[in-house]
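[1] sequence and predicted structure below; questions after.
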Amino acid sequence: MRKSFDELTITDDYMFYRVMENIDICKTLLNIVLHDKIGTITDIQLQKTVTDAGNAKGVRFDVWAKDCDGTIYDVEMQAINKDDLAKRIRYYQSAIDVSVLEKNQPYEDLPDSFIIFFCTFDYIGKGLPVYSFKTICTENTNIQLADGITKIIINSKAAEKEESSALKNFLQYMNGKVSDDHFIQKIEGRIKEVKMSEEMRREYMLINSFERDARNDGWKAGIQEGIQQGIQQGIQQGIRQGIAQGFADGIMQTAKNLLKIGLSVENIAEATGLSREEIEKL
């Protein structure tokens, strides 16, 4: 069951990226984690999607930031342990590389990158508040491969073990403890701004409605039918047909629901893929 809009906290995806779209908050949090090594943030994209790698699985990044040196930061909030984080980070890194290196560019043009996961659980299971990974030589761990990749998994459950007071305050905040720390209060202020926004409230309702319809029985039946057809007719074609047959009614109903809550025709068209004419006929 998804939380109501008013129940959202920093550990919920929607609230996390809405807070992090504030450049100052984003930069401050990155500096807290990376010990004041961040340059000027020049770009922040929320829910950035990379889907242009042929038939490969697409990736959606919570917060994608870039600094003045071209370094890329993927910042994620993870509240549920799906036991796939290590391989997920590996795939995210590959998606970052594919998305930024254009055809005929040399490999040395790949920017440095940081993938940072804030977790409400201890994925590694060793009781540390922060786990940082770089590529090192197995035979001599003093030798590091200069590939520019840093992966960081943060465990809020070990907040009391964190030596940095700033990071400790944030991890405790993830665990539900609100302190009078200036940065935490700034985040609290931003959360209040988000919750006062009727536009963001409607956006969250749209996301909930769309995801709920995507999980309904008709959608699942459509996927299964598509898979079965795919075995005989070609996987990709069969899945598309199955989705289209099982999901069409759900999309129309979703559009009707979104009209009822006052969403604009343009936003509904973007969310559902329906044309303006189809929506206006509902």
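    Noted; the coordinates are in hand.

[2] from now on I want contacts and neighbour counts done on CA atoms only, so please keep to that.
    Will do.

[3] what does stretch 123-142 contact?
    Here stretch 123-142 makes contact (Cα atoms under 8 Å, 6 or more residues apart in numbering) with 81, 83, 85, 122, 143-147, 149-159, 161-162.

[4] and the buried ones among the residues you listed, selectable in PyMOL?
    The buried residues among these can be selected in PyMOL (16 or more other Cα atoms under 10 Å) with this line:
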select buried, resi 122+149+150+151+152+153+154+155+156+157+158+159+162
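
[5] narrow the contacts of stretch 123-142 to those in strands?
    149, 150, 151, 152, 153, 154, 155 (DSSP state E).

[6] got the residues you listed as JSON lines, with distance to residue 116 columns?
    Output for the ones in strands among the contacts of stretch 123-142, formatted as JSON lines (distance: Cα to Cα, whole Å):
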{"residue": "149", "distance to residue 116": "11"}
{"residue": "150", "distance to residue 116": "8"}
{"residue": "151", "distance to residue 116": "6"}
{"residue": "152", "distance to residue 116": "5"}
{"residue": "153", "distance to residue 116": "6"}
{"residue": "154", "distance to residue 116": "8"}
{"residue": "155", "distance to residue 116": "11"}
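
[7] what's the farthest-apart pair in the residues you listed?
    Farthest pair in the ones in strands among the contacts of stretch 123-142 (Cα to Cα) is 149 and 155. Separation: 20.0 Å.

[8] ok, and here's another one to check against it:
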Amino acid sequence: MEQTRYKRRLKRRKRKELKELNLLNRFLFNEVLEDPVAYRAVLEIILGHNIRLKANVQSEKEIRTLPTFRGIRLDVWGQDEEDNIYNSEMQRKNTRNLPRRSRYYQSVLDAGLLEPGVVDFNQMNNVCLITIAPFDLFGRNRCMYTFRMKCDEDSTLDLDDGAVRIFLNTRGTVTEGCSQELLDLLRYVEKSNERVAAESESQRLKLLHNRVREVKSNDENEVRLMQLWEEKAYARLAGAKAKLIEQVCKKLRKGKNAQEIAEELEEDIELITRICEAARESAPEYDCDEIFEILWGEDFYDDEYEYEYEDEDVGE
């Protein structure tokens, strides 16, 4: 009964195979663009000029200024021969906080640009943050939004602080300021296939497509995708069980019994009874972590579960 309940709760659409994914998928995006040649091609299409990118491109680069402060994880980070820094992020969901998140990312990046004791802030690298998303963050239907610091009183005056933030909307309709090559790239991000690549005259886009094909044809990448997907599915399952334990404990503190709790939560009585019994061992504190360990321990997942949970960072 317990197995059936959680199977129903987690079941969505089956995970897609690597060959079915497009660049909106963060796993594929990172794998493709950690190749310096492919990343350079994408940056040149977006920025509209040639870039001499160094070979030190990193995906999922972690930066933390202090242990007590929140760190950041960058999707794809790169640096050119002039020491300009580029960070590109793939964002499939509108979390309603992307402008401020980009501000935080920029501040954390900036904090590590100068060595201790350096007093000349002109030595700070230029930083370009690029966010690619399948939605319009600002409601103007533009394909591209580029932000730099300007003076409110004189819009022709740039602060010239070396920071640029770019937001790309793959589904935009206002193409002003966008090259055909960039529009082809935005289309390819949504449909990363042979036909779309062939229809474009961009040699950079064809180069990018070759890298996509290379990543998709690598069996090791398929295995890594499956492992990552399973880890996400197990984490979701653990979170669902932990939440249920917390709900049960709240009702136990109110004097409810297992039958009442099962009915109110619309859960299986057998599962709720097990949780209640485990909770008595940690009463009156009702330590949820301790209860979880009593019930499932570290090996909480069971190979018999059918995990079909769709995760935006793994399988579409």
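    Now that the structure is in, tell me what you want to look at. Nothing here was measured: the structure is a model prediction, and the numbers come from that model.

[9] let me see the TM-score of these two.
    Once superposed, the chains reach a TM-score of 0.75 (TM-score structural alignment, normalised by the length of structure 1), with 242 aligned residues with a Cα RMSD of 3.0 Å.

[10] so which bits of the helix or strand hosting residue 279 of structure 2 are buried?
    Secondary-structure assignment from DSSP states H and E places residue 279 of structure 2 in helix 269-280. Buried residues in helix 269-280 of structure 2, counting neighbours by 16+ other Cα under 10 Å, are found at 269, 272, 273, 275, 276, 278, 279.

[11] what do you get for stretch 178-188 of structure 1?
    For stretch 178-188 of structure 1, by 16+ other Cα under 10 Å, it's 183, 184, 187, 188.

[12] quick one: the helices in the stretch 1-150 of structure 2?
    Taking DSSP state H, counting those that start in this stretch as the criterion, the stretch 1-150 of structure 2 contains helices spanning 2-10, 26-33, 36-47, 98-111.

[13] which of these sits most buried?
    Highest mean neighbour count of the helices of the stretch 1-150 of structure 2: helix 26-33, a mean of 23 (counted as mean count of other Cα atoms under 10 Å).

[14] how far does that one sit from the chain's center?
    Remark: helix 26-33 of structure 2 is offset 11 Å from the chain centroid, using Cα atoms, centre = their mean, to the nearest Å.

[15] the inter-axis angle of it versus helix 36-47?
    100 degrees (axes from the mean of the first three to the mean of the last three Cα atoms, to 10 degrees).

[16] so helix 26-33 of structure 2 matches what in structure 1?
    Using TM-score structural alignment, the residues of structure 1 aligned to helix 26-33 of structure 2 are 13-20.

[17] compared with structure 2, how much does that stretch deviate?
    On superposition with structure 2, the mean distance recorded for stretch 13-20 of structure 1 (mean Cα distance after the TM-score superposition for structure 1) is 0.8 Å.

[18] ok, now how distant is the residue mapped onto residue 172 of structure 2 from structure 1 from residue 279 of structure 1?
    With TM-score structural alignment as the criterion, the equivalent of residue 172 of structure 2 in structure 1 is residue 158. For residue 158 of structure 1, the distance to residue 279 of structure 1 equals 50 Å [Cα to Cα, to the nearest Å].

[19] sorry, back to before: other SSEs contacting the helix or strand that the helix holding residue 279 of structure 2 is followed by?
    The helix or strand immediately downstream of helix 269-280 of structure 2 is helix 288-295, counting by DSSP H and E. The contact analysis (3 or more Cα pairs under 8 Å, 6 or more residues apart in numbering; DSSP states H and E) places helix 288-295 of structure 2 against helix 219-253, helix 269-280.

[20] okay, those helices in a markdown table with distance to residue 38 of structure 2 next?
    Output for these, formatted as a markdown table (distance: least, Cα to Cα, whole Å):
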| stretch | distance to residue 38 of structure 2 |
| --- | --- |
| helix 219-253 | 17 |
| helix 269-280 | 51 |
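
[21] for residue 56 of structure 2, find the nearest of the ones you listed.
    Nearest of these (Cα to Cα): helix 219-253, 20.8 Å.

[22] matching residues in structure 1 for the helix or strand following that closest one?
    Per DSSP H and E, the first helix or strand lying C-terminal to helix 219-253 of structure 2 is helix 258-265. Across structure 1, nothing matches helix 258-265 of structure 2 (TM-score structural alignment).

[23] with stretch 83-96 of structure 2 instead?
    Going by TM-score structural alignment, stretch 83-96 of structure 2 sits over residues 70-83 in structure 1.
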